[in-house]
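Chemist: Give me coordinates for this.
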Amino acid sequence: MTVRRQPGLLPRMNLNRLAYFAAVVDTGSFTRAAARLGITKAVVSQQVQQLERETGTTLLVRTTRRVNPTEAGRLFHARCTLLLREAEDAYDELAQAVAEPSGTLRVTAPNDYGVARLVPVVTDYLARHPAMRVELTLGDATVDLVSGALDLAIRVGWLSDSSLQARRIGGFRQLLVASPALAEGIAALQAPEDLARLPFIAHAGLREPLAWHFARGALERRTVRLEAALAIDTTPGVLAAVQAGAGLAVLPDFLVAAPLAAGQLLQALPEWELPSGGIHAVLPAARFRPAKVTSFLALLVEAERRAAAAG
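Modeler: This is a model prediction of the structure:
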């Protein structure tokens, strides 16, 4: 006797197939998905094809360069991402009593903060928890935590309104710095208005890269608008231009503290302060935080505390 599936009912769910499909959409490639999952490309392809047969729906459009989801695939991927995250949280919750975190921690952060502060923390974290793996994505673009299947994002600066959960883990000062090659010009500066005498390097990625608000003491405030001799869209690029002697620039203290201490950079107008910013850990909304996230956050908060005490 042949048993027919009733219309509208799907076969028993296979979470592995959902994970394979989600990885293909996230990476845009069967090859990259297989590398992320640690299995062969053939297995990924076979399992996704089986998923399409089971659902009776074309989920992916395959081209020579990239794999893209269909409209149905995009909707299904959004659901899969949430379902897989809940499944992972459930496993993590059961394992919370285990002292040693395990699995993969996926973190994103701005490139400058990532190199200066986050990489040393990640190195310490892996040394303490050898069963863990970390995927660290560094870049200045804001990444969607849900669609990117990330556990944690570090945001540096000022947070906009968000449905995500944010925790302030530290702060930073903005410093006006230049190469010692401009020492004579820096020594002649008396007030923020004098900055127009020297070339300025603008960070093109900022919302207002040329307008700066200075304060001295509790009452004195000055706002200046500068002209850029050079504009660069990444913080490390701005730092490199400053070190090469191209001009003055405003940079975060965590990036310039070491070269300032070594005399490789000079601070201009040190008696005038620029607005300080925050360093936040941003997490997807969830009732439960797996041990791999909480243990990493604890290390990061401690590293920020030590840096603040040293600075």
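Chemist: When you work out contacts or count neighbours from here on, use the C-alpha atoms and nothing else.
Modeler: Fine.
Chemist: Next, count neighbours for R173.
Modeler: Around R173 there are 17 other residues, counting by other CA atoms under 10 Å.
Chemist: Also this sequence, please, to line up against the first:
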Amino acid sequence: MHFDQLRRMALFAQVVRYGSFSAASRALDLATSVLSAAVSQLEIELGVRLLHRTTRRLSLTEVGQEYYQQCQSMLAAAEAAQELIAESSGEIAGRLRISAASDVAESIILPALQPLTRTHPKLVLDIQVADNIVDMASQQIDLSIRSGWMRDSSLVARKLSDLHEVLVASPAYLKQSGIPQNPEDLSQYQIIAMTRLTDPTILPLKNADGLLIKVSLTASAMTDSVRLLTHMAVQGMGLARLPSYAVSQDLRAGRLVTVLDNWQLPGAGIFAVTLKRGLQPQKVRAAIEALTQYLNPA
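Modeler: Here you go, the predicted model:
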């Protein structure tokens, strides 16, 4: 195989990874025409079509999907070889692929890991934002940061920090509906349901004496996005159960207020998830350490 074809295979894999020629062009600092020509030449050499091209999106053909997996493995092996050399000199380098929900990416990952990239300029963060749980193996994710409760026993999870949830509402909603004085009052209220939860309309509340009460509410709306849920609460659409980190600014600004402060929602956690046990690459270990320090300040 000619070395030029290896380069075209790598460029094809990058185009697929970034989802479009324009996105790959920005990431690789190469003209879209160069990338398009490389993929077209590769298809001519192979005698098959790898991509379906439209004005709006790219999609892989059946053989293109299989070919992409092999090209991606080739890229991963090359990147691993580079990282091995970097690690031998104590340097943290390479592409670190992280998956997280949008609120976690913005509120936790970015502020926690930005200092790490300044200290180690050869470390490249590749943050995949997905509000649903992704397949880490097929998408070659090094590290997934999840909040809530871990249910998938096939993954390796390390708890980074407790996750504190609060029950909030907008002042306008409480002015209209009244301020609840005890959990029993909540059955008359509406909740904006977080569909990631097993029972999104059930509120389990515990007081200082350990008494647990579960209250069923009617959903006024529902979403799987913490950011959208927060906006809905600010707009006065109902009560909302949200992570404290996601609503801290709105609470300080008075756009939201906490409800039933003498009662607490059950604790959850923020987890660093990997595919395998044992010694992780240095970039992964460094990221987990930075996240731990950020979430647990001295």
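Chemist: so how far does stretch 179-191 of structure 2 reach from one end to the other?
Modeler: 14 Å (CA to CA, to the nearest Å).
Chemist: Would you mind listing the buried residues in that stretch?
Modeler: Using 16 or more other CA atoms under 10 Å as the test for burial, stretch 179-191 of structure 2 gives P183, L186, Y189, Q190, I191.
Chemist: so can I have TSV of these showing secondary structure?
Modeler: TSV is the format used below for those (DSSP: H, G, I helix; E, B strand; the rest coil):
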residue	secondary structure
P183	helix
L186	helix
Y189	coil
Q190	strand
I191	strand
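Chemist: just curious, which of those is nearest to L50 of structure 2?
Modeler: Checking the buried residues of stretch 179-191 of structure 2 against L50 of structure 2 by CA to CA gives I191 as the nearest, at 47.2 Å.
Chemist: For the alignment partner in structure 1 of that closest one, give me its contacts.
Modeler: Under the alignment (TM-score structural alignment), I191 of structure 2 pairs with F200 in structure 1. Contact partners of F200 of structure 1, counting by CA atoms under 8 Å, 6 or more residues apart in numbering, are L226, E227, A228, A229, L230, A246, G247, L248, A249.
Chemist: Just the buried ones among those, please.
Modeler: For the contacts of F200 of structure 1, buried by 16+ other CA under 10 Å: L226, E227, A228, L230, A246, G247, L248, A249.
Chemist: Those: which two are farthest apart?
Modeler: Largest separation among the buried ones among the contacts of F200 of structure 1 by CA to CA: L226 and A246, giving 15.1 Å.
Chemist: which residue ranges form the helices in the stretch 51-200 of structure 1?
Modeler: Along the stretch 51-200 of structure 1, counting by DSSP state H, counting those that start in this stretch, helices occupy 71-94, 111-113, 119-128, 183-187.
Chemist: mind listing what's buried in the last one?
Modeler: When burial is assessed from 16+ other CA under 10 Å, helix 183-187 of structure 1 yields the following buried residues: I186.
Chemist: and the contacts of F200 of structure 1 as TSV, adding secondary structure and distance to N16 of structure 1?
Modeler: Shown next, in TSV, are the contacts of F200 of structure 1 (DSSP: H, G, I helix; E, B strand; the rest coil; distance: CA to CA, whole Å):
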residue	secondary structure	distance to N16 of structure 1
L226	coil	55
E227	coil	55
A228	strand	53
A229	strand	54
L230	strand	50
A246	coil	53
G247	coil	54
L248	strand	53
A249	strand	50
